[in-house]
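Engineer: could you work out the structure for the sequence below:
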Amino acid sequence: MIRFDRVSKRFHAHRQRPRSFHELFVEGWRLWRRPPAEVFWALRDVSFEVKPGETVGLIGPNGAGKSTVLKLVARVLKPTSGRVEVWGRVAALLELGVGFHPELTGRENVFLNGAFLGIPRREMARRLEAIVAFAELEDYIDVPVKHYSSGMYVRLAFAVSVYLDPEILLVDEVLAVGDAAFQRKCVDHLMALQQAGVTILLVSHDLEAVQRLCHRALWFDHGRIRMEGMPSSVVQAYLDQVREREDQALRDHNRQEGPARRGSGRVRIQRVYLTDGEGRERYHFETGETMRIHLRYRAEKRIERPIFGLAIHRQDGVHICGPNTAFSGFEIPWVEGEGEIIYTIPTLPLLEGTYLISVAATDERDSEIFDYHDRAYVFRVVRGRHPERYGLMTMGGRWDHERLSVPQSLSVL
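Structural biologist: Below you'll find the predicted structure:
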């Protein structure tokens, strides 16, 4: 249904000329001489095919070229080089409200979109009731769409697209605008279209939806296809790269000098870093993994029975815990010179989110603060293979079921 053969797409970005004589006078002649256009390649030498009835997901970071692919299929853009071949009637849901005239009512825009695709007005009238019902706009269909909320806009746009009997459906990220109930309805309808043999090209940052809906996935990176294959494999490879980049950014952040600190300085915490169960320095963890927090210190003089502690806050400020060596009954007789304290969490109970760590060293009476770093270190928790997704942490509990009685009708059977 769709074939890309060594397709590239180039854009030119021109700097703005002076908008007034005053601006020209102030900025000088250099603004009048338009500099050479900056060239941006949205796609470079891209080749792939989509077979009839396939649902293919396009994933990757913003600016990777995914939406450009959809616009080329929809004939909104032409390739700079290469060849794009499309067989079949295309319905595209590319951007919120594209193809809608703001001054026209929802009803008039339905007929307008049908006219764009060459569908007779009588046929569109036959489909109108189903479109309005799906979009849940019965009370607003005769209101100009300029008065619609973003959710109403996208509901109508999606309903029109899927009820035009497309052979190829292009869906960009706009589905995220709808509420949760409408998103579920959209997914159900996409599955029905799949059963009917419609070819679907889906751009989404919802990687779970890509794995659930798509037969194949293409990972785009800087205008090229980096990986193609089964959605689960492609998504995992993409997530691994994203986490590797984020992990490096967190590592750089946590190593920067000069954290917000206070204290007498008789013991100084010189470095804080995290490792996993295999001793690798990391700042991304999955729920349930082993995580170790290392506090490397230096004491210029001998300090008797110091206490080391830490606190973990969620990014929104919720204080989760504040363990220290005294609470755990872990006595350190004295410190002098350099050393390291390690706090091990065998099974990390935190659910997905961003977390901040504070660290401290105090005297045995907790009256003198030697060193205190307030929420200076960051780590991320991702779901990974853990099924829970709601709340702050997993309790690690166990479910049991005990039947206390059996209905009389079932006991007879």
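
Engineer: drop to CA atoms for contacts and neighbour counts, all remaining ones
Structural biologist: OK.

Engineer: for the most centrally placed residue in the chain, give me its contacts.
Structural biologist: Per CA atoms, centre = their mean, the C-alpha nearest to the average position across the chain is that of His205, at 5.3 Å. Contact analysis of His205 by CA atoms under 8 Å, 6 or more residues apart in numbering lists Ile59, Gly60, Glu173.

Engineer: ditto for Phe48
Structural biologist: Contact analysis of Phe48 by CA under 8 Å, 6+ apart lists Arg3, Phe4, Asp5.

Engineer: the residue nearest to the centre of the chain: what secondary structure?
Structural biologist: Judged by DSSP: H, G, I helix; E, B strand; the rest coil, the three-state class of His205 is coil.

Engineer: coming back round to it: out of the contacts of His205, list just those in strands.
Structural biologist: Ile59 (DSSP state E).

Engineer: so which of the contacts of His205 wins on neighbours?
Structural biologist: The most neighbours of any of those, using other CA atoms under 10 Å, belong to Ile59, which has 27 neighbours.

Engineer: tell me which element the nearest residue to that one once chain neighbours are set aside falls in.
Structural biologist: Once flanking residues are discounted, Ile59 sits nearest to Trp219: 5.0 Å by CA to CA, 6 or more residues apart in numbering. In the assignment (DSSP states H and E), Trp219 maps to strand 216-221.

Engineer: need the contact list for the residue nearest to Ile59.
Structural biologist: Applying CA under 8 Å, 6+ apart, the residues near Trp219 are Leu58, Ile59, Gly60, Ile225, Arg226, Met227, Glu228, Val234, Val235, Tyr238.

Engineer: dump the contacts of His205 to TSV, plus distance to His319.
Structural biologist: Below are those laid out as TSV (distance: CA to CA, whole Å):
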residue	distance to His319
Ile59	35
Gly60	34
Glu173	35
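
Engineer: following up with a second sequence; could you model it the same way so I can compare the two?
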Amino acid sequence: MSFLTVSNVGKAYKRYPGKWSRALEWMTGKPHHDKNWVLRDISFTVGPGEAVGIIGVNGAGKSTLLKIVTGTTQPTSGSVAIQGRVAALLELGMGFHPDFTGRQNVFIAGQLLGLRAEEIAACMPEIEAFSEIGDYIDQPVRVYSSGMQVRLAFSVATAVRPDILIVDEALSVGDAYFQHKSFNKIREFREQGTTLLIVSHDRSAIQSLCDRAILLEHGYIIKDGNPEEVMDFYNAIIAEKENATVEVKRLEDGRAQTSSGTGEARVESITLLNQSDEAVEYINVGDSVKLKIDVRIHADLPELVFGYMIKDRLGQPVFGTNTHHLGVEIGRCCKGDKVTLFFSFPANIGLGSYSVSTALHIADSHLAVNYEWRDLALVFNVVNLNRDQFVGGSWLPPQVKCQR
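Structural biologist: All right, here's what the predicted structure looks like:
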């Protein structure tokens, strides 16, 4: 059983070569246009209570897909089947009339969502409290900031728990406080069985909220699967240049390792060392450790920067830095050179499995020139051998003083 089924959906917009072409088409009945396809052959299903993230670069077709799912845009081909009540937060202030007050717009937007006037009136105190816009609720929406519009729109869309909640990137406009508040409410809905479809460039939001992720590229689905793997592949595509490649290799533990880059410099080996300089896979909480990285240079390079990112088992970033930000200059490199780097740090992180991603590039990030980006370059585990019991992702042992 699925709550949402998208079958072979395509969307094309007509493109006319001249200003009279549309009139000629109307008079002759013959086509005088080309078709610009923004979506092609999109098919997927979403089950009850499942959360799916839609990602992709700008122009990939994400927002168009959500509009087709919600029915505000009709597909050129294919079909969408939905079970249950849908609440959608798409474009900023969608459905709001600028000259009506916030309260009046709540009733209009609520009725567009299928709520009766008496239901909206009953929810109004909760909507006012959640949006926290105060007396502005009785002011025209045209005097609202973009953040206030998002607050009110989200409060209306979530006033009654929907069967399916669809959220575009509108939440990114709001302030950090309201984003946290909104995502907490989305999590509550998920626990109660709401199906979620969300578009976001926020890796942590996709990985913490979603069971699956779908990557769109040029209007096609190019990857559908585990959020961490899909986000790694997406990051590799962003870093890809004309002479770069994206490769996905399945590791022994079943996880997918994504790498990309020109190959002009490559990490030959990466090792985690303990205080005795022994290679280890398990370390104790708070122990001093070192990352040892051997880099082989395969072309003359004017500059080289090495960066690494430690991620938890869900792929959430724990800590990352690079030699550029640390003020360490590797300098020019010649073909055949070997560069060895050591990074020493205390493992003040919580129990669990962690991975290390590596990047070789120039300047401050791999988005300019990407020699090599590799996810899951190293996997290690943190255990508690002799520390006081604690919970959380960081080990921050306090000094306690009690006064009476």
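
Engineer: ok so, going back, just the buried subset of the contacts of Trp219 of structure 1, please.
Structural biologist: With burial judged by 16 or more other CA atoms under 10 Å, the buried subset of the contacts of Trp219 of structure 1 is Leu58, Ile59, Gly60, Ile225, Met227, Glu228, Val234, Val235, Tyr238.

Engineer: using the three-state scheme, assign the last one.
Structural biologist: Yep, that's Tyr238 of structure 1 we're talking about. Per three-state DSSP, Tyr238 of structure 1 ends up helix.

Engineer: helix/strand/coil for Ile141 of structure 1?
Structural biologist: Once three-state DSSP is applied, Ile141 of structure 1 turns out coil.

Engineer: can you get me a residue count around it?
Structural biologist: Ile141 of structure 1 has 20 nearby residues by other CA under 10 Å.

Engineer: now do Phe233 of structure 2
Structural biologist: So Phe233 of structure 2, with other CA under 10 Å, has 24 neighbours.

Engineer: nearest residue to it other than its sequence neighbours?
Structural biologist: Closest to Phe233 of structure 2 by CA to CA, 6+ apart is Thr258, at 6.0 Å.

Engineer: after the helix or strand where the one you found lies, next one along is what?
Structural biologist: Thr258 of structure 2 belongs to strand 256-261 when assigned by DSSP H and E. Going down the chain from strand 256-261 of structure 2, the next helix or strand is strand 265-273, by DSSP H and E.

Engineer: quick one: whichever helix or strand comes after that following strand to chain centroid distance?
Structural biologist: Later in the chain than strand 265-273 of structure 2, the nearest helix or strand by DSSP H and E is strand 282-284. A distance of 30 Å separates the C-alpha centroid of strand 282-284 of structure 2 from that of its chain, computed with CA atoms, centre = their mean, to the nearest Å.

Engineer: who are the packing partners of the strand holding Thr258 of structure 2?
Structural biologist: Applying 3 or more CA pairs under 8 Å, 6 or more residues apart in numbering; DSSP states H and E, one finds that strand 256-261 of structure 2 contacts helix 227-239, strand 245-250, strand 370-383.

Engineer: what comes up buried for that strand?
Structural biologist: Going by neighbour count (16+ other CA under 10 Å), the buried part of strand 256-261 of structure 2 is Ala256, Gln257, Thr258, Ser259, Ser260, Gly261.

Engineer: got the angle for it vs helix 227-239?
Structural biologist: 10 degrees (axes from the mean of the first three to the mean of the last three CA atoms, to 10 degrees).

Engineer: give me the angle between strand 256-261 of structure 2 and strand 245-250.
Structural biologist: Going by the same axes, to 10 degrees, strand 256-261 of structure 2 makes 160 degrees with strand 245-250.

Engineer: report the inter-axis angle for strand 256-261 of structure 2 versus strand 370-383.
Structural biologist: Strand 256-261 of structure 2 runs at 150 degrees relative to strand 370-383, counting by the same axes, to 10 degrees.

Engineer: just the buried ones from the contacts of Phe48 of structure 1, in PyMOL syntax?
Structural biologist: Entered in PyMOL, the line below selects the buried ones among the contacts of Phe48 of structure 1, by 16+ other CA under 10 Å:
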select buried, resi 3+4
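
Engineer: of the contacts of Phe48 of structure 1, which is the nearest to Ala299 of structure 1?
Structural biologist: Ala299 of structure 1 has its nearest neighbour among those in Phe4, at 64.8 Å by CA to CA.

Engineer: where does the helix or strand hosting that closest one end up in structure 2?
Structural biologist: Per DSSP H and E: Phe4 of structure 1 is located in strand 2-13. Under TM-score structural alignment, strand 2-13 of structure 1 corresponds to residues 4-15 of structure 2.

Engineer: OK, contacts around Val199 of structure 2?
Structural biologist: Neighbours of Val199 of structure 2 in contact, by CA under 8 Å, 6+ apart: Gly53, Ile54, Ile55, Lys62, Ser63, Val167, Asp168, Glu169.

Engineer: can we see that at 7 Å?
Structural biologist: Gly53, Ile54, Ile55, Lys62, Val167, Asp168, Glu169 (CA atoms under 7 Å, 6 or more residues apart in numbering).

Engineer: re the thing from before, can you pull the buried residues of the match of strand 2-13 of structure 1?
Structural biologist: Those would be Leu4, Thr5, Val6, Ser7, Asn8, Val9, Gly10, Lys11, for stretch 4-15 of structure 2 by 16+ other CA under 10 Å.

Engineer: those residues: which two are farthest apart?
Structural biologist: Set against one another by CA to CA, the buried residues of stretch 4-15 of structure 2 have their most distant pair in Leu4 and Lys11, with a gap of 18.1 Å.

Engineer: the stretch 151-300 of structure 1: strands as residue ranges?
Structural biologist: 168-171, 199-203, 216-221, 224-229, 261-262, 267-276, 284-286, 291-304 (DSSP state E, counting those that start in this stretch).
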